[in-house]
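In: predicted model follows, preceded by the sequence.
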Amino acid sequence: MYDVVVIGAGIAGTFIARELSRYDLKIAIVEKTNDVANSTTMANSAIIHAGYDAPANKKKGYFNAKGNALYDQVCEELDVPFKRIGSLVVAFSEEDKITLQKLYDNGVEVGVPDMEILNQEQVLAMEPNLNQEILGALHAPSGGVISPWEMAIALAENAMENGAELFLNKEVKDMKKDDDKFTLYFEDGTMEAKYVINCAGLYSDKINNMVAAPLFEIKPRRGQYYILDKSEGNLVSKVIFQCPSEKGKGILVSPTVHGNLLVGPDSEPINNRDDISTSRDALDMIRETALLTCKNIPYGKVIRSFSGVRSTADYGDFIIGESPEVKGLINIGGFESPGLSSAPAVANYVVDLMKQITGGLTEKADFNPRRRPFIRFEELPEDEKAELVRKDPKYGRVICRCEVITEGEIVDAIHRKAGATTVKGVKKRTRAGMGRCQGGFCSPRVVEILARELKCDVKDIKLDGPSSYILSDRTKNVEE
């Protein structure tokens, strides 16, 4: 029996599992897909919000600024790229300027540091490529950009290094509570636990409803985006927001942590929680709306469009806490924006909650908060590159030319804990396939490397999820 089962290996589940792995607990993370960070955590704005937007009287407002402040340390410990580039909310009307003041006042109340309201001249001096008709902006230096999937993968890896177990392709089909234990049912068996932490994202309401009366309902909303080539990543230097509405924080224009330019998202209610399709109408709307912020966005340099689905709850806020009906079940529901920003603070809160529920947790004497650094070959000094290639020639073979990713990096990503088993898994961990050609050059080599390292046939390698096989058979009878 496990002490704790965490359902879902997105940003919430992996943060909580990592923090709980500090204690003498037997922990399992169960994830229904074949990889960590495969749903909302993989497709979002990748912003660590400063925290001025969410009302102070809501959980979103309480956790955002607190979570933001924790990212420097956790990213340093786990070797995850994070840049605190700051954000601007821009105003185009007198009404917008009133909104800026409200955001500023709310930010002060929740503890956002170093904010200031800038006039037109100050904004354009900071960001000369913005619309010259801007009247002012709210500047929050604590805003930042990150790679959410790299964060979740690092958290899962560190949790596993500290004793947690990760089970992939493990969808919870049902759950029962009898006496002092939960029984989770899967297609291939069962699992027992004293406590269950529900971090199932878009399906968190369904998990709750297996053992308790309905507490909330997820109303999914889809957001679509453009990604532009790295050559355009310096169009702006900060995260640029338009004034928010009830649908969300509006269309943003932002550099990514790896140097691309991100434009989006819209916010569209949908019925299918797994629908990550894109549409011409939505992308056209995003394109036109973003031009209000910046007149010269070079859409000819778009290398990809994508969408993600956020788990908006009818509750209107995060759902965080022990079920009032079923003791030992902790729900993390409605974890939409600013969920990514809030996640480290929410994880700490859940640890404190577990201490209350259990009567206390015993810390491990040998907990290691750091993971083995991830070698990023292109970022190394020339002398270190040469020495690395001398020790391991695989680092001298560039597989992804766009992002300059070597065979050594791909092999490392496969063999780490929570390692890659698919082409998309390699892409998430190394960025091989995220560049200008979007895998057109490197994907065949990635398939070969995966098959070799996993000791399977190339026909068994998938792009991503079930049935996404890339190769079906050989066209020529050639002996290898």
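Out: Good, I have the coordinates. What you are looking at is a predicted structure, and each value in this text was computed from that prediction instead of being measured.

In: going forward, measure contacts and count neighbours with C-alpha atoms only.
Out: Fine.

In: which residue ranges of the stretch 301-450 of the chain form strands?
Out: Listed in chain order, the strands of the stretch 301-450 of the chain (DSSP state E, counting those that start in this stretch) span 302-310, 319-322, 329-333, 398-400, 405-406.

In: quick one: closest of the ones you listed to Phe182.
Out: strand 329-333 (8.9 Å; C-alpha to C-alpha).

In: burial count for the closest residue to Val326 other than its chain neighbours?
Out: Leaving aside its chain neighbours, Val326 sits nearest to Ala212 (6.4 Å; criterion: C-alpha to C-alpha, 6 or more residues apart in numbering). A count of nearby residues for Ala212, using other C-alpha atoms under 10 Å, gives 17.

In: give the contact list for Ala212.
Out: Counting by C-alpha atoms under 8 Å, 6 or more residues apart in numbering, Ala212 touches 323, 325-326.

In: this is the other structure I want to compare:
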Amino acid sequence: MYDVAIIGAGVIGCAVARELSRYDLKVVLIEKDTDIANGTTKANSAIVHGGYDAKPGSLKARFNVEGNAMFDEICKELDVPFQRIGSLVLAFDHEDVQAIQELYDRGVINGVPNMEMLDREQILALEPNLNKDIIAALHAPTAGIVGPWELAIAMAENAIENGVELKLEHKVTQIEKLENGYGISTDKGKLKAAYVINCAGLYADEVHNMVADPSFRIIPRRGQYNVFDRSVGDFVKKVIFQCPTKKGKGVLIAPTVHGNLIVGPDAEELDCKESIETTMEGLGFIREQGKKSTEKVPSHAIITAFAGLRATPSTGDFIVEELTEAKGFIDVAGIESPGLTAAPAIGVYVLELLKNSGVILKEKESFNPIRRKAIRFMELTDEEKAELIKRDPRFGRIICRCESITEGEIVDIIGRKAGALTVDGVKRRARPGTGRCQGGFCGPRVMEILARELEMDITEVLKDRRGSYLLTGPTKVDTGIEESFDAVAAAKEL
């Protein structure tokens, strides 16, 4: 019997898990997929929002501002890349100026610090690549950029180090109310928990409906992005927004914490909660809309495109509450933008709800908030590199040439708590495959390392989700000869 079961290991579920790991509780984090952060968390704008956009008095407004203020300490503790670079919302005409003035006024009410209105000269002094017909902008210096999946993975890793149990590939199929708590059925077995936290993202409405009458819907809203090579990563220094609409914050242009440039998203409501394919229409739209901010978008440097789904709630606001008809069951649902920013504050608030529901929160003396630092070989001094290679020669073997990632780094992230189990899992943790060739050269080597470290046949290695096998068998005749030259020669003779 667990004290608390968390359903969903996106950034929200991981934030809740880490907060709960501070206390003397038996906690399990349940995820239907093959890895942490495999839904909305892995495919978004990676922005830490200032907090001026949300309606005053809403949960979005509260948790955005509270969460934003927590990022410096959390990212330092967990060794997560984060930069507080600020954002600009651009105005091109009088109507836009009125709109950004309204955002400024909202921000003041919401408690966003240090905002300012800039004129054209001030804007272009900060961002010379923007269009010259801009007339004003709202500057929010507290906005920033972060590694979203790195944050979720780090929080989960730290939570597990402090006692939380992780169950991957456990899809919840049924929840039964018991006399004391809940029985949770998954496709891998059953478990019991006194309290349940529903952090199921796009599927939060379906999980809610397992214990209560429907009270909200989650609408999948697809957003598509282009990612640009690091050679143009300094094209803009800040997050560049256009005036928001009812469908979102518009097409943004921003640097990433890893030195790339990102442009997107569009906003398309869908029926399917798994439609993460990109489309020519969507990518064309973001390229054209991006030109409104700057005609100089370096389209020649695009290296990849991706799409993500936002969990848009029918209620118009975050849903974070205990159900009146199901005591001990807490919905954390509809966490669309600015959900990434809000995640740390939501984690703290869920503790308040649990405490009010009767959970006794006794702090652990052994809780350690510090995650072991990731090894980033190319950031070390020459002396540190030499010492590391002396201890482990695998740090002297470059696997990903685009990003200069070593075998030692890949082995390290496979062996950690909540370590990588798939090719994309390695990519999210150590970055091989994120450069210009997009894994064209390093992919096979990553597969070999995964197979070796996890003691599996290489044909069992997944790209990402269940069934995403990359190999089905040999492509050459199996001669039993190890050397590729002899194998090819033998095949020709046959």
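Out: Arrived safely. What you are looking at is a predicted structure, and each value in this text was computed from that prediction instead of being measured.

In: rewinding a little: which one of the contacts of Ala212 of the first structure sits closest to Ala386 of the first structure?
Out: Closest approach to Ala386 of the first structure among the contacts of Ala212 of the first structure (C-alpha to C-alpha): Ser323, at 55.9 Å.

In: my read: that closest one touches Gly333, true?
Out: No. Shown here, Ser323 of the first structure and Gly333 do not form a contact pair, counting by C-alpha atoms under 8 Å, at 11.4 Å.

In: thinking again about what came up before, selecting buried members of the contacts of Ala212 of the first structure in ChimeraX, what would you type?
Out: In ChimeraX, a selection of the buried entries from those looks like this (16 or more other C-alpha atoms under 10 Å):
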select :323
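
In: in JSON lines, list the contacts of Ala212 of the first structure along with distance to Arg376 of the first structure.
Out: Shown next, in JSON lines, are the contacts of Ala212 of the first structure (distance: C-alpha to C-alpha, whole Å):
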{"residue": "Ser323", "distance to Arg376 of the first structure": "43"}
{"residue": "Glu325", "distance to Arg376 of the first structure": "48"}
{"residue": "Val326", "distance to Arg376 of the first structure": "46"}
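
In: return the most buried member of the strands of the stretch 301-450 of the first structure.
Out: Most buried of these, by mean neighbour count (mean count of other C-alpha atoms under 10 Å): strand 329-333, with a mean of 25.

In: okay, and that one goes to which residues in the second structure?
Out: Under TM-score structural alignment, strand 329-333 of the first structure corresponds to residues 329-333 of the second structure.

In: with the first structure overlaid, report how far the matching stretch is off on average.
Out: Compared with the first structure after fitting, stretch 329-333 of the second structure has a mean deviation of 0.5 Å; criterion: mean C-alpha distance after the TM-score superposition for the first structure.

In: do a quick rundown of the helices in the first structure.
Out: 11-20, 59-78, 94-110, 120-126, 148-161, 204-211, 280-293, 339-358, 382-391, 407-415, 423-430, 443-454 (DSSP state H).

In: pull out the buried positions in the last one.
Out: The neighbour-count criterion (16+ other C-alpha under 10 Å) identifies 443, 446-451, 454 as the buried residues of helix 443-454 of the first structure.

In: for it, packing partners?
Out: Using 3 or more C-alpha pairs under 8 Å, 6 or more residues apart in numbering; DSSP states H and E as the contact definition, the elements that helix 443-454 of the first structure packs against are helix 407-415, helix 423-430.

In: how close does it sit to the second structure?
Out: Aligned to the second structure and superposed, helix 443-454 of the first structure gives a mean residue distance of 0.4 Å (mean C-alpha distance after the TM-score superposition for the first structure).

In: where in the second structure does that helix align, residue-wise?
Out: So helix 443-454 of the first structure sits over residues 443-454 in the second structure, by TM-score structural alignment.

In: identify all contacting residues around that stretch.
Out: 399, 407, 410-411, 414, 421-423, 426, 432-433, 457-458, 460-461.

In: which residues sit in contact with the residue sitting nearest the centre point of the first structure?
Out: The first structure has Pro148 as the residue nearest its centroid, 2.7 Å off, counting by C-alpha atoms, centre = their mean. The neighbours of Pro148 of the first structure, taking C-alpha under 8 Å, 6+ apart as the test, are 11, 37, 41-42, 46, 340.

In: which among these count as buried?
Out: In the contacts of Pro148 of the first structure, burial by neighbour count holds for 11, 37, 41-42, 46, 340, counting by 16+ other C-alpha under 10 Å.

In: tell me which of those residues is nearest to Lys295 of the first structure?
Out: Distances from Lys295 of the first structure to those, taken by C-alpha to C-alpha, are shortest for Ala46, at 23.2 Å.

In: tell me the two of the buried residues of helix 443-454 of the first structure that are most distant?
Out: By the measure C-alpha to C-alpha, Ser443 and Leu454 form the most distant pair in those, at 16.2 Å.

In: distance from the chain centre to stretch 249-262 of the first structure, please.
Out: 14 Å (C-alpha atoms, centre = their mean, to the nearest Å).

In: what's the span of it, first residue to last?
Out: For stretch 249-262 of the first structure, the separation between the terminal residues is 14 Å (C-alpha to C-alpha, to the nearest Å).

In: what's the answer for stretch 411-431 of the second structure, then?
Out: 13 Å.

In: buried residues, it. List them.
Out: Neighbour counts using 16+ other C-alpha under 10 Å place 411, 413-414, 417-431 of stretch 411-431 of the second structure among the buried residues.

In: got it, and stretch 196-215 of the first structure?
Out: 196-208, 210-212, 215.

In: I'd like the buried residues of helix 443-454 of the first structure written out as JSON lines, with distance to Asp284 of the first structure added.
Out: Below are those laid out as JSON lines (distance: C-alpha to C-alpha, whole Å):
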{"residue": "Ser443", "distance to Asp284 of the first structure": "30"}
{"residue": "Val446", "distance to Asp284 of the first structure": "33"}
{"residue": "Val447", "distance to Asp284 of the first structure": "34"}
{"residue": "Glu448", "distance to Asp284 of the first structure": "38"}
{"residue": "Ile449", "distance to Asp284 of the first structure": "38"}
{"residue": "Leu450", "distance to Asp284 of the first structure": "37"}
{"residue": "Ala451", "distance to Asp284 of the first structure": "40"}
{"residue": "Leu454", "distance to Asp284 of the first structure": "42"}
